[in-house]
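*Asks:* Could you work out the structure for the sequence below:
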Amino acid sequence: MTSPQTGAPDEILLVSVEGGLGHATLNRPRQLNALSVELIDQLAARLRAWAADDTITAVLVTGAGDRGLCAGGDIKQLYAGVKSGDGPGDFFEHEYAMNLLIAQYPKPYVVVMDGITMGGGVGISVHGSVRVVTERTLVAMPEAGIGLFPDVGALYWLARCPGEFGTHLALSGARIDGPTAIAAGFADHFLPSDRAPELVAALTAGGAAALQSFGWPETPVAQPTPAWIDECYSGNDVTEIVARLASHPHPDAVAAARLIGTLSPTSLTVTLAALRRAATMDIAAVLAQDLVLTGHFVNVPDLVEGIRAQLIDKDRTPRWDPPTLADVDPDTVAAFFA
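*Replies:* The predicted structure follows:
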């Protein structure tokens, strides 16, 4: 969503306050508004200030440019830190603290998930109180493809998707559209992209009260969850899940098995274990678990290798260690949660 706010071209967060609305726009459009630690800190500081400001009745978060809200964390920044031996620094700690701030925000937190909303972009949206999708929305948590796991508290929501749909999203990194995001519990309202300025104008004129009177259109009907997802994704063993997918008569199940087979075996195994645990946790506990897990992931080779293959060299041929699900040591997986 292109923002009407003004600011210097090098400002990574544009802010405005008008009529009781605090409006923050992520302003790194060339990087698809990727979250650097600097952007995370600026957004979190602004949200805290607005929470304490009695003149602010609602907050709106959008992304600059026309490609998406946010494609995720600044993975290249993370790669440089881990590769050099300096580690991720405060990145994950600050990001997850911001996610919890959003989840517990005391005022209406409105976010327009227009276009690409992935990874860290899910973290700044899914925990909000008013989550708006459009016909251009694409939501995904594809972290297993870079040797990580669905973090930013997303496992809380994935564990609460209907049936095993969340397991499918967590393991495959599949993309979903706006109506499907609503059906899965990741969003609340549908709004055509060209009507987003109307929402901004309504919030500017009426603050939080405008949310009750705004003319939300009817949400397009989402495609029903295919039966093969519930048939294949149950249980706590990734190897068994992949085997069921591979032998299923539906071609989409077979395609999912092939896709999952290209992802980090360690990431997949830890992801499934963390997802099942998240089903009985509150959001604060899930984010605390995320921080523990990332502390381990930055010390195993798959994260650097996955980022290298997908985003640095772009050869798309990561050499995972261990290379197969059968080679993943259960004791190693258990140690991730310690």
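*Asks:* make it CA atoms for all contacts and neighbour counts henceforth
*Replies:* Noted.
*Asks:* residues of the strand or helix carrying residue 197 that come out buried?
*Replies:* Using DSSP states H and E, residue 197 sits within helix 196-206. Using 16 or more other CA atoms under 10 Å as the test for burial, helix 196-206 gives 196, 199, 200, 202, 203, 204, 206.
*Asks:* Second input sequence below; structure requested for side-by-side comparison:
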Amino acid sequence: METTQVLCRREGRVGRVTLNRPRALNALNLEMIRGIHSALTGWLDDPDVEVIVLDGAGERGFCAGGDITVVHESARTDHGIARRLWREEYALDALIASYPLPVVGLMDGITMGGGIGLTGHASVRVVTERSVLAMPEVAIGLAPDVAGSLLLARAPGELGTHLALTAGRIGARDALVCGLADHYVPAERLPALTEALRPYGPKAADVVAAMAEAPPAGAADLADDRSWIDACYAADSAAEILGRLRARPEPAAAAAAEALLSGSPTAVEVTLRALREARSMATVAECLVQDYRLSCRFLEGPDLPEGIRAAVIDKDRSPRWSPASLTEVTPEAVDAYFAPLGPDDLRLSPPPAAVLAWSDHSEAEPTRNR
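*Replies:* Down below sits the predicted model:
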């Protein structure tokens, strides 16, 4: 599929995919999703392509997420628009997670939401000094999707719960600590990294590891906060988590309490349940089915359009959530978000025939099923 919003080309043994909406921080729309999917499936039949590199145009971000203005309009007018976007986006995420060739994701700059979906399930994930990672969905009345809850559920201790419920942003060092990235490479060395991969596709992981460095220390590393984070977020409800955060003496815990309170109460409680459910999941595809149910249910409710309005449309940063407090969110209301959609449930197509063929290829470098 030809599109100027995604640049797909072959460079040596590398299949290169560059998101090309820098003025929109490379936010994903349906045209881009289809372009990436078309390129990846096409390269499966190209014996000269041995590694995929995902990056973004511009210096500000790899991908700020999905184009939420489209979701906002869909919530107001036609739910089918967002449902179609999510179905195809999640199918692309599932393809990347099962892709038989090494996929190197360069998370240089802002990488959030849908950007995590593209790179978080890649076989080699690279961050730089400019990287800012987040799954900030609760701030707009949604739960983390693109199987981000699976990644966060697998973070050490309760670090993932902390990030999800506060819409927290992290840099390179914390991304490595949380297991959202594999290597740190300074931004100025990314062109050399891509060049080094051109003749050595099957050895992509080794090439990246050889160029990686230790990340610079942050002002406050999450690893140093594990004691209070693990103690607070192990609670069974968001309301109890909030109480534990408020009882802690650490300023960072107080800040986390305020961040949690600013999100949609329904989204916070649903997100906590989603993370707990994800802990027992084995595959990205399994998590994406849950994500689709949750996203569709939020699309039908009041908080998603209101959250996008406050954050992006009017930019008043004063969303009016309904219900307005955590204590008003009942267990029955949370349960309803997880109920199957019946015929409308997400049904991911089987992997392309080329994927199945490559899975038995003795020389193919296996990808990790995150």
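*Asks:* Can you name every helix or strand that the helix or strand following the helix holding residue 197 of structure 1 contacts?
*Replies:* Following helix 196-206 of structure 1 in sequence order, the next helix or strand is helix 210-213 (DSSP H and E). If contacts are counted by 3 or more CA pairs under 8 Å, 6 or more residues apart in numbering; DSSP states H and E, helix 210-213 of structure 1 sits against helix 196-206.
*Asks:* Swap in 7 Å and give it another go.
*Replies:* Helices and strands touching helix 210-213 of structure 1, as assessed by 3 or more CA pairs under 7 Å, 6 or more residues apart in numbering; DSSP states H and E, are absent.
*Asks:* how close does residue 67 of structure 2 get to residue 91 of structure 2?
*Replies:* To residue 91 of structure 2, residue 67 of structure 2 is 17 Å away according to CA to CA, to the nearest Å.
*Asks:* So which of these two has more stuff around it?
*Replies:* Comparing residue 67 of structure 2 with residue 91 by other CA atoms under 10 Å, the one with more neighbours is residue 91, at 23 against 17.
*Asks:* Is that one in a helix, a strand, or coil?
*Replies:* With DSSP: H, G, I helix; E, B strand; the rest coil as the basis, residue 91 of structure 2 sits in helix.
*Asks:* Residue in structure 1 paired with it?
*Replies:* Counting by TM-score structural alignment, residue 91 of structure 2 corresponds to residue 97 in structure 1.
*Asks:* Look up how far residue 103 of structure 1 lies from that match.
*Replies:* Residue 97 of structure 1 is 10 Å from residue 103 of structure 1, by CA to CA.
*Asks:* can you give me the strands for structure 2?
*Replies:* Assigned by DSSP state E, the strands in structure 2 fall at 6-11, 14-19, 51-56, 61-63, 103-107, 110-112, 124-127, 132-134, 183-184.
*Asks:* Pull up the aligned stretch in structure 1 for the shortest one.
*Replies:* The alignment of strand 183-184 of structure 2 onto structure 1 (TM-score structural alignment) spans residues 189-190.
*Asks:* next one: stretch 122-138 of structure 2
*Replies:* The aligned range for stretch 122-138 of structure 2 is 128-144, by TM-score structural alignment.
*Asks:* what's next to the matching stretch, contact-wise?
*Replies:* Under the criterion CA atoms under 7 Å, 6 or more residues apart in numbering, residues 102-103, 108-119, 125, 149-150, 170, 173-178, 187-193, 263-264, 267-268 lie in contact with stretch 128-144 of structure 1.
*Asks:* just stretch 99-109 of structure 2 next, same as before
*Replies:* In contact with stretch 99-109 of structure 2 (CA under 7 Å, 6+ apart) are residues 50-55, 59-62, 119, 122-128, 130-132, 187, 202, 204, 355, 358-359, 364-367.
*Asks:* of the residues you listed, buried ones?
*Replies:* In these, the ones that pass as buried (16+ other CA under 10 Å) are 50-55, 60-62, 119, 122-128, 130-132, 187, 202, 204, 355, 358-359, 365-367.
*Asks:* mind listing what the residue nearest to the spatial centre of structure 1 touches?
*Replies:* Nearest to the geometric centre of structure 1 sits residue 122, at 2.7 Å (CA atoms, centre = their mean). By CA under 7 Å, 6+ apart, no residues touch residue 122 of structure 1.
*Asks:* do that again at 8 Å, thanks
*Replies:* 72, 139, 140, 141, 152, 154 (CA atoms under 8 Å, 6 or more residues apart in numbering).
*Asks:* Can you name the two of those that sit furthest apart?
*Replies:* Within those, 139 and 152 form the most distant pair, 13.8 Å apart (CA to CA).
*Asks:* Looking at those two, which one has more neighbours?
*Replies:* Per other CA under 10 Å, whichever of residue 139 of structure 1 and residue 152 has more neighbours is residue 152, with 31 against 27.
*Asks:* Quick check: the gap between that one and residue 219 of structure 1.
*Replies:* In terms of CA to CA, residue 152 of structure 1 sits 27 Å off from residue 219 of structure 1.
*Asks:* Neighbours of the nearest residue to residue 322 of structure 1 once chain neighbours are set aside, how many?
*Replies:* Using CA to CA, 6 or more residues apart in numbering and skipping residues adjacent in sequence, the residue nearest residue 322 of structure 1 is residue 328, 6.2 Å away. Using other CA under 10 Å, residue 328 of structure 1 has 18 neighbouring residues.
*Asks:* for the alignment partner in structure 2 of residue 328 of structure 1, what are its contacts?
*Replies:* Per TM-score structural alignment, the equivalent position to residue 328 of structure 1 in structure 2 is residue 329. Contact partners of residue 329 of structure 2, counting by CA under 8 Å, 6+ apart, are 265, 266, 269, 323.
*Asks:* Among those residues, which one has the most neighbours?
*Replies:* residue 266 (29 neighbours).
*Asks:* what does residue 110 of structure 2 align to in structure 1?
*Replies:* In structure 1, residue 110 of structure 2 lands on residue 116 (TM-score structural alignment).
*Asks:* swap in residue 14 of structure 2?
*Replies:* Checking TM-score structural alignment: residue 14 of structure 2 goes with residue 21.
*Asks:* quick one on the thing from earlier: gap between the match of residue 91 of structure 2 and residue 311 of structure 1?
*Replies:* 26 Å.
*Asks:* for residue 106 of structure 1, same thing?
*Replies:* 37 Å.
*Asks:* picking up where we left off before, with adjacent residues omitted, what lies nearest to the match of residue 110 of structure 2?
*Replies:* Residue 116 of structure 1 sits nearest to residue 68 (CA to CA, 6+ apart), 4.1 Å away.
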